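Enquirer: no sequence on this one, just coordinates:
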């Protein structure tokens, strides 16, 4: 009985994820005159809706901007989160407890509370209306979770690994790069995917801090697209699929590592 309930729960969870995607795809293939698409495969799919949405919204430029920001955020965030997590997990520091508590407060800090002072600060140093005006704040905003994630991973490893390497004369940097990092690939892959997804989908900072239309990101550009084609459900659905496709493909490519990292964290 419990096995059947488990399968039913898994099927329900899978359906709750797959059905919305199928509904959006079905709506994207409907004729533009259809204002109330249903969850059914059209007899004559209008694949040209994707080309129309791509050219109307200028998704080539939007996706490029999102990729630049995401690829700028992910590597720097992973390096900083790994170094900070390693220090929090292995080093004896008097301020380690208060510093970690301060970082955890950052998890509860809403973007809405910082975006206005952030706007004036970035304008005063000449970074406003550039990719760095979004990359740097996102790195700071993602740090609390990244440090918590990597600290949990390093703390879960046997201390004998670090002690044995130190007895052999390995420095702290060598312990990290040669002993601990090889065990951290699932955790780093999962964290990198989360960082990429959050940076790609981020809307508020990109909308306020980047005013140049040529530098708009995909989510902010999609918002303008909605204002322009608010009643054209097929085109809106096609644009939505274009924006989320890179995230879906990236997840499918790293799916095994992502699930392994999530399960490892749950077991630990």
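Expert: Noted; the coordinates are in hand. No experiment lies behind these values; they were computed from the predicted model shown.
Enquirer: only C-alpha atoms from now on, for both contacts and neighbour counts.
Expert: Will do.
Enquirer: against residue 74, how distant is residue 139?
Expert: Distance of residue 139 to residue 74, given as CA to CA, to the nearest Å: 8 Å.
Enquirer: residue 237 - how many residues pack around it?
Expert: Other residues within reach of residue 237, judged by other CA atoms under 10 Å, total 23.
Enquirer: that one is in contact with residue 23, isn't it?
Expert: No: applying CA atoms under 8 Å, one finds residue 237 not in contact with residue 23, separated by 9.1 Å.
Enquirer: in which helix or strand does the residue nearest to the spatial centre of the chain reside?
Expert: For the chain, the residue sitting closest to the mean C-alpha position, by CA atoms, centre = their mean, is residue 197 at 2.1 Å. According to DSSP states H and E, residue 197 maps onto helix 185-201.
Enquirer: next up, a second structure to put side by side with the first:
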């Protein structure tokens, strides 16, 4: 009993420490953003006068209205298509098990080891030859391809654990392969599909490297990619830079808070299935 109490208190202390380590950078950004523009705030010192106007100035200076539209267009071009292709491929490899499916899955696993930095140079020349530089397609098309290994791996892990009895019963009732996928397996895969969609949304929203290298116009980048141009303009104004960073982080924080329960449920479901 004593050991369990010690473990309980130790776990609580570790949770508090981890919470502080996670929250303190955001608190530091918020406090710094409230200082007077052009100053160099000392640490976490609370300002005497709260300059909420820094957020409005950062929003206007970074043209975040245009950036928000650009990020939404990129999200709409990447996430639905990547979800569709990844789900179809995961269903085929994990449930239909075609000949050579293991080798195809191995190829996707090798794709998981490929970092974005390792393909950025050949990708630049390929996008240039396609005439897509400085367009949103230069971000959308590569991201769809780069997300495929993880998307297929994620969805295949779900479909491979689906009981065969469900499919056999549907086959006996005359269901085709498409009906089997669309009417039975797809509704049952919504937890895994929603969590994958949240992950890809966050990754796309925070995509920096491809946006900076392949797109010159900041208003055609993602919001995270446009932060580089904003930093170049206001790099010496620490409060404005912190305010702009918080505005860029805000949509992802709101999304995670709203869908936190669904995301955790999907992860726990996947861990139970093994």
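Expert: That came through, no problem. Nothing here was measured: the structure is a model prediction, and the numbers come from that model.
Enquirer: rewinding a little: aligned partner of the residue nearest to the centre of structure 1 in structure 2?
Expert: Aligned against structure 2 by TM-score structural alignment, residue 197 of structure 1 finds its counterpart in residue 202.
Enquirer: in terms of helix, strand or coil, where does the nearest residue to its match once chain neighbours are set aside fall?
Expert: The shortest distance from residue 202 of structure 2 to any residue other than its chain neighbours is 6.4 Å, reached at residue 252 (CA to CA, 6 or more residues apart in numbering). Each residue gets one of three states, and residue 252 of structure 2 gets helix by DSSP: H, G, I helix; E, B strand; the rest coil.
Enquirer: kindly report the same for residue 35 of structure 2.
Expert: coil.
Enquirer: average offset of the helix holding residue 197 of structure 1 relative to structure 2?
Expert: Compared with structure 2 after fitting, helix 185-201 of structure 1 deviates on average by 0.7 Å (mean CA distance after the TM-score superposition for structure 1).
Enquirer: buried residues of that helix, list them for me.
Expert: For helix 185-201 of structure 1, burial by neighbour count (16 or more other CA atoms under 10 Å) applies to 186-201.
Enquirer: equivalent analysis for stretch 145-156 of structure 1, please.
Expert: In terms of neighbour count (16+ other CA under 10 Å), stretch 145-156 of structure 1 has its buried residues at 145, 146, 147, 148, 149, 150, 151, 152, 153, 154.
Enquirer: closest to residue 223 of structure 1 among those?
Expert: residue 145 (27.5 Å; CA to CA).
Enquirer: aligned to that closest one, what sits in structure 2?
Expert: Aligning on TM-score structural alignment places residue 145 of structure 1 opposite residue 150 in structure 2.
Enquirer: what's the burial count for residue 70 of structure 2?
Expert: Other residues lying near residue 70 of structure 2 total 19 when counted by other CA under 10 Å.
Enquirer: same deal with residue 128 of structure 2?
Expert: For residue 128 of structure 2, the neighbour count with other CA under 10 Å is 14.
Enquirer: same check on residue 254 of structure 1?
Expert: 15.
Enquirer: same check, this time on the one 5 residues further on
Expert: Here the count is done by other CA under 10 Å, and residue 259 of structure 1 has 16 residues near it.
Enquirer: what's the counterpart of residue 66 of structure 2 in structure 1?
Expert: Match for residue 66 of structure 2 (TM-score structural alignment): residue 61.
Enquirer: can you check which part of structure 1 stretch 122-135 of structure 2 sits on?
Expert: Under TM-score structural alignment, the match for stretch 122-135 of structure 2 is residues 117-130.
Enquirer: ok, now stretch 178-190 of structure 2?
Expert: Residue span in structure 1 matched to stretch 178-190 of structure 2, by TM-score structural alignment: 173-185.
Enquirer: going by neighbour count, list what's buried in that stretch.
Expert: So for stretch 173-185 of structure 1, counting by 16+ other CA under 10 Å, buried means 175, 176, 179, 180, 181, 184.
Enquirer: isn't the first one up against residue 162?
Expert: Yes: the pair formed by residue 175 of structure 1 and residue 162 meets the contact definition of CA under 8 Å, at 6.5 Å.
Enquirer: would you map the helices across the stretch 101-250 of structure 1?
Expert: Ranges of helices within the stretch 101-250 of structure 1 are 115-124, 132-156, 159-167, 172-174, 185-201, 204-209, 218-228, 233-253, based on DSSP state H, counting those that start in this stretch.
Enquirer: how about the first one: buried residues?
Expert: By neighbour count, with 16+ other CA under 10 Å as the criterion, the buried positions of helix 115-124 of structure 1 are 115, 118, 119, 122.
Enquirer: any chance of those residues in a markdown table, plus distance to residue 208 of structure 1?
Expert: A markdown table is the format used below for the buried residues of helix 115-124 of structure 1 (distance: CA to CA, whole Å):
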| residue | distance to residue 208 of structure 1 |
| --- | --- |
| 115 | 8 |
| 118 | 10 |
| 119 | 8 |
| 122 | 12 |
